[in-house]
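> Structure, please.
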Amino acid sequence: MIYIVIPVFNRKHYTRECLLSLRKGTNKDYKVIVVDDGSTDGTADMLRREFPEVEVLFGNGSLFWTASVNLGIRHALQAGAQYIMTLNNDLEVAPDFLENTYKFIPVKPSAVIGALELDALTREPAFGGEIIDFKRNKVRYLLQELPKDKQKGLHRVSQLPGRGLLIPRTVFETVGLFDQDNFPHYVADYDFTHTALRHGFELYCNYDAKLYTYPEESGERQNRKSKSVRNFYKHLFDIKGGGNLRDFTRFTLKNCPRPYIPYYLVNGYARRILGYVLK
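Coordinates of the predicted model:
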């Protein structure tokens, strides 16, 4: 059984639709753990009333993404979970999502496997894994390189986000949980997958397991829509800032090969500062 950990804070309409999409799936062999970090919009009541099968853990509003996920993971591991999936609430899964997830577990039982993301509104593929080049500070987006007839099955990548991320128990036993001390909200998923890769675990994106996401609803996208000095500061320094310089620095020092760190940092700082203004 896959234990699915979903961190939430308000936005109960997204949580409802996410859980309904799982309920409609062709594979029912899963257990959902929702970590509600202090929601004030009635999320807890909705979960109790509409999804009694879901186990709910509670935070006080100070956990953010990483500590919330870790709370759910610890609980799942204590329950004996062999496979855990992290899933955000602002997405929906295709009916055969879990069926196609289970299909590849016997093929790569120790691998960390992500999912193909499609835009929920257009149903067009939006994200299919990344391959990072630290030396040149560039990221290759695999989806842009693969012809249509090759966009299926497993494809090797070098980093993955936490949306629909399947993680075997043995990975946690080897590398530990997500690094909530250094990366309380963003970047923890990329850091975790790099750490797993360094310890010999393969990373794949499963193009048969499809998620439907709402990219324009992310906090960072909303921040960019209304540009101001205040939002620029939040972009660079807020715990939920997509260009957070502290998180980027810590990620670089921890994961970038030492010879490339100076250039990677300088280039990355420029991208985050200028990118907010120009995009």
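> CA only for contacts and neighbour counts going forward, please
Fine.
> Surely residue 132 is within a helix?
No - Residue 132: not assigned to a helix; according to DSSP: H, G, I helix; E, B strand; the rest coil it is strand.
> and the spatially closest residue to it that is not a sequence neighbour, which of the three is it?
Closest residue in space to residue 132, ignoring its immediate chain neighbours: residue 139 at 4.4 Å, by C-alpha to C-alpha, 6 or more residues apart in numbering. Three-state call for residue 139 (three-state DSSP): strand.
> separation between residue 139 and residue 81?
Per C-alpha to C-alpha, to the nearest Å, residue 139 is found 33 Å from residue 81.
> higher neighbour count, the two?
residue 81 (18 against 13; other C-alpha atoms under 10 Å).
> would you say the more buried one is within a strand?
No - counting by three-state DSSP, residue 81 falls outside a strand, being coil.
> quick one: it and residue 165, what's the gap?
Taking C-alpha to C-alpha, one finds residue 81 at 15 Å from residue 165.
> for this structure, longest helix please?
Scanning the chain for the longest helix, with DSSP state H as the assignment, gives helix 261-278.
> just checking, what packs against it?
Secondary structure elements in contact with helix 261-278, counted by 3 or more C-alpha pairs under 8 Å, 6 or more residues apart in numbering; DSSP states H and E, are helix 229-237, helix 245-255.
> out of those, which comes closest to residue 9?
Minimum separation from residue 9 across the helices and strands packed on helix 261-278 (C-alpha to C-alpha) falls at helix 229-237, 19.0 Å.
> so what does the longest strand along the chain touch, helix or strand wise?
Longest strand of the chain, by residue count under DSSP state E: strand 203-213. If you count contacts as 3+ C-alpha pairs under 8 Å, 6+ apart, strand 203-213 packs onto strand 91-93, helix 97-102, strand 112-119, strand 154-156.
> After the last one, which helix or strand is next?
Next in sequence after strand 154-156, counting helices and strands by DSSP states H and E, comes strand 165-168.
> again with the longest one
Proceeding C-terminally, strand 112-119 gives way to strand 125-127 as the next helix or strand, assigned by DSSP H and E.
> Any chance you could list what contacts that following strand?
Residues from elsewhere that reach strand 125-127, judged by C-alpha atoms under 8 Å, 6 or more residues apart in numbering: 116-119, 141, 143.
> one more time with 7 Å, if that's ok
With contact meaning C-alpha atoms under 7 Å, 6 or more residues apart in numbering, strand 125-127 is reached by 116-119, 143.
> Could you export those as TSV, including distance to residue 276 and neighbour count?
Output for the contacts of strand 125-127, formatted as TSV (distance: C-alpha to C-alpha, whole Å; neighbours: other C-alpha atoms under 10 Å):
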residue	distance to residue 276	neighbour count
116	27	23
117	24	29
118	25	23
119	23	17
143	24	20
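> Let's see this one next, to set against the first:
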Amino acid sequence: MTRDRTAVLMTCHNRKPKTLSCLAALFNQILPREVKLDVYLVDDGSTDGTAQAVLQAYPHVKILPGNGNLYWNRGMRKAFAEAMKYDYDYYLWLNDDTLLYPDALSSLWQTYHHLTKQGHEKAIIVGSTHHPNTGKLTYGGFGRSTWWHPFKYSLVEPGTEPKPADTLNGNCVLIPRAVVQILGNLDPAFSHSIGDTDYGLRAQRQGCSVWVAPGYAGKCQTNPPQGHPWLDPKFTLKQRWQAVTDHKGLPPRESKVFCQRYAGWLWLFFWLLPYIRLVLVSLSYKIGLKQEKAEA
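Below is the predicted model of the structure:
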């Protein structure tokens, strides 16, 4: 009997407790007999002993070292590239802050096989996550929420049947070989959070599809839980600008590539819009504070 070989792709940086908890939940999966998991973990320059702890607890995990500057997209790209050498049947993206339920992976495979029977052989399956305390949907598939703005998306609530989506978060995603043969790896043009959205949009453009699996695959808090500093006018303009141009923010060069690909002839407008809005909101907030002081 042939076995469905699945490469689990992860990247981490100084989150040892979360990484170990994620792996513990992964290896607690209720799996069909024909499934074989190989884990590729990029340790991106962790200084908290993550790699050593993982090797001690799970010596079969393949650890790939990073230099500390890969971030999510390029870390996952490194893991993806290594796994692709062995031509797996499936590739699973898994964030190290995601705790899978025991039946999560079985649900993803069942969803894929269900869709292939309906003619969707080139389908990406997204596992949704919810907040461990509130139960609120945190990550999963995205659908377009407006016709005029190319980057306005809302999370697709999972139901009892697979639901189509336009793109995705990379927290828990099952990608079959048929899709990888078309799309290949994540794009190195992106360092952190734009890469997964780009992959989902590229999938749609190249004849593949994105689907949200029924139910929830696991638990995951929003990251960062306190929100993005560049959205908060209480920070100084300098602080907000540094945050938005950081790798984990909205780096202008990477955002430009993304907008040129997906915003059509208005790409320049949509590229500059968030940075202009940041400055205007900061100025408006300062003017409001001055008026309050004057009236006091």
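> returning to what we had before: the helices and strands packed on helix 261-278 of the first structure: which one's closest to residue 30 of the first structure?
Here helix 245-255 is closest among these (C-alpha to C-alpha), at 32.2 Å.
> so how much does that closest one differ from the second structure once superposed?
On superposition with the second structure, the average gap between helix 245-255 of the first structure and its aligned counterparts reaches 1.9 Å (mean C-alpha distance after the TM-score superposition for the first structure).
> Enumerate the positions of that helix that are buried.
245, 247-249, 251-252, 255 (16 or more other C-alpha atoms under 10 Å).
> go on, stretch 49-58 of the first structure?
Buried residues in stretch 49-58 of the first structure, counted by 16+ other C-alpha under 10 Å: 51, 56-58.
> Likewise for stretch 190-206 of the first structure?
190-197, 201-206.
> Find the centremost residue of the second structure, please.
The C-alpha lying nearest the average C-alpha coordinate of the second structure belongs to residue 170 (C-alpha atoms, centre = their mean; 2.3 Å).
> aligned partner of that one in the first structure?
When the first structure is aligned by TM-score structural alignment, residue 170 of the second structure is paired with residue 162.
> Give the aligned equivalent of residue 122 of the first structure in the second structure.
Using TM-score structural alignment, the equivalent of residue 122 of the first structure in the second structure is residue 134.
> can you check residue 200 of the first structure too?
In the second structure, the residue matched to residue 200 of the first structure (TM-score structural alignment) is residue 207.
> quick one: stretch 56-70 of the first structure aligns where in the second structure?
Taking TM-score structural alignment, stretch 56-70 of the first structure hits residues 63-77 over in the second structure.
> and that stretch, which residues are buried?
For stretch 63-77 of the second structure, the neighbour count (16+ other C-alpha under 10 Å) marks 63-66, 70-77 as buried.
> which pair in those spans the largest distance?
63 and 73 (16.7 Å).
> mean distance, the longest strand of the first structure to its aligned residues in the second structure?
Taken over the aligned residues, the distance from strand 203-213 of the first structure to the second structure averages 1.8 Å (mean C-alpha distance after the TM-score superposition for the first structure).
> and that strand, how far from the chain's centre?
Here the centre of strand 203-213 of the first structure is set off from its chain's centre by 12 Å, with C-alpha atoms, centre = their mean, to the nearest Å.
> Not counting its own residues, what contacts it?
90-94, 97, 100-101, 111-120, 128-129, 151-158, 197.
> Out of these, which end up buried?
So, by 16+ other C-alpha under 10 Å, the buried ones in the contacts of strand 203-213 of the first structure are 90-94, 97, 100-101, 111-120, 128-129, 151, 154-155, 157-158, 197.
> so residue 69 of the first structure touches residue 5, yeah?
Yes - if you go by C-alpha atoms under 7 Å, residue 69 of the first structure and residue 5 touch, sitting 6.5 Å apart.
> what do we get in the second structure for residue 232 of the first structure?
So, by TM-score structural alignment, residue 232 of the first structure is matched to residue 240.
> Look at the nearest residue to that match once chain neighbours are set aside and tell me its secondary structure.
Excluding its sequence neighbours, the residue lying closest to residue 240 of the second structure (C-alpha to C-alpha, 6+ apart) is residue 230, at 4.2 Å. At residue 230 of the second structure the chain is in helix, as set by three-state DSSP.
> What is the neighbour count of residue 123 of the first structure?
Per other C-alpha under 10 Å, the neighbour tally for residue 123 of the first structure reads 12.
> so how far is residue 163 of the first structure from it?
For residue 123 of the first structure, the distance to residue 163 of the first structure equals 17 Å [C-alpha to C-alpha].
> Equivalent analysis for residue 179 of the first structure, please.
Applying C-alpha to C-alpha, the value for residue 179 of the first structure to residue 163 of the first structure is 17 Å.
> The match of stretch 56-70 of the first structure spans what distance, first to last residue?
14 Å.
> which other residues reach it?
Outside stretch 63-77 of the second structure, the residues touching it (C-alpha under 7 Å, 6+ apart) are 9-11, 40-45, 185-186, 188, 190-193, 195.
> what sits against residue 252 of the first structure?
By C-alpha under 7 Å, 6+ apart, the contact set of residue 252 of the first structure is residue 261.
> Alignment lookup: it to the second structure.
Per TM-score structural alignment, residue 252 of the first structure is aligned with residue 259.
> any idea how far residue 124 of the second structure is from its match?
Distance of residue 259 of the second structure to residue 124 of the second structure, computed by C-alpha to C-alpha: 23 Å.
> what do you get for residue 201 of the second structure?
To residue 124 of the second structure, residue 201 of the second structure is 11 Å away according to C-alpha to C-alpha.
> and the match of residue 232 of the first structure, how many neighbours does it have?
Using other C-alpha under 10 Å: residue 240 of the second structure sits among 23 other residues.
> Distance to residue 279 of the first structure for the buried residues of stretch 190-206 of the first structure - can I get that in CSV?
What follows is these, written out as CSV (distance: C-alpha to C-alpha, whole Å):
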residue, distance to residue 279 of the first structure
190, 23
191, 25
192, 28
193, 28
194, 28
195, 31
196, 33
197, 32
201, 36
202, 34
203, 30
204, 30
205, 28
206, 30
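> related to what we said a few turns ago, Throw the helices and strands packed on helix 261-278 of the first structure into CSV and include distance to residue 261 of the first structure, thanks.
Shown next, in CSV, are these (distance: least, C-alpha to C-alpha, whole Å):
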stretch, distance to residue 261 of the first structure
helix 229-237, 19
helix 245-255, 7
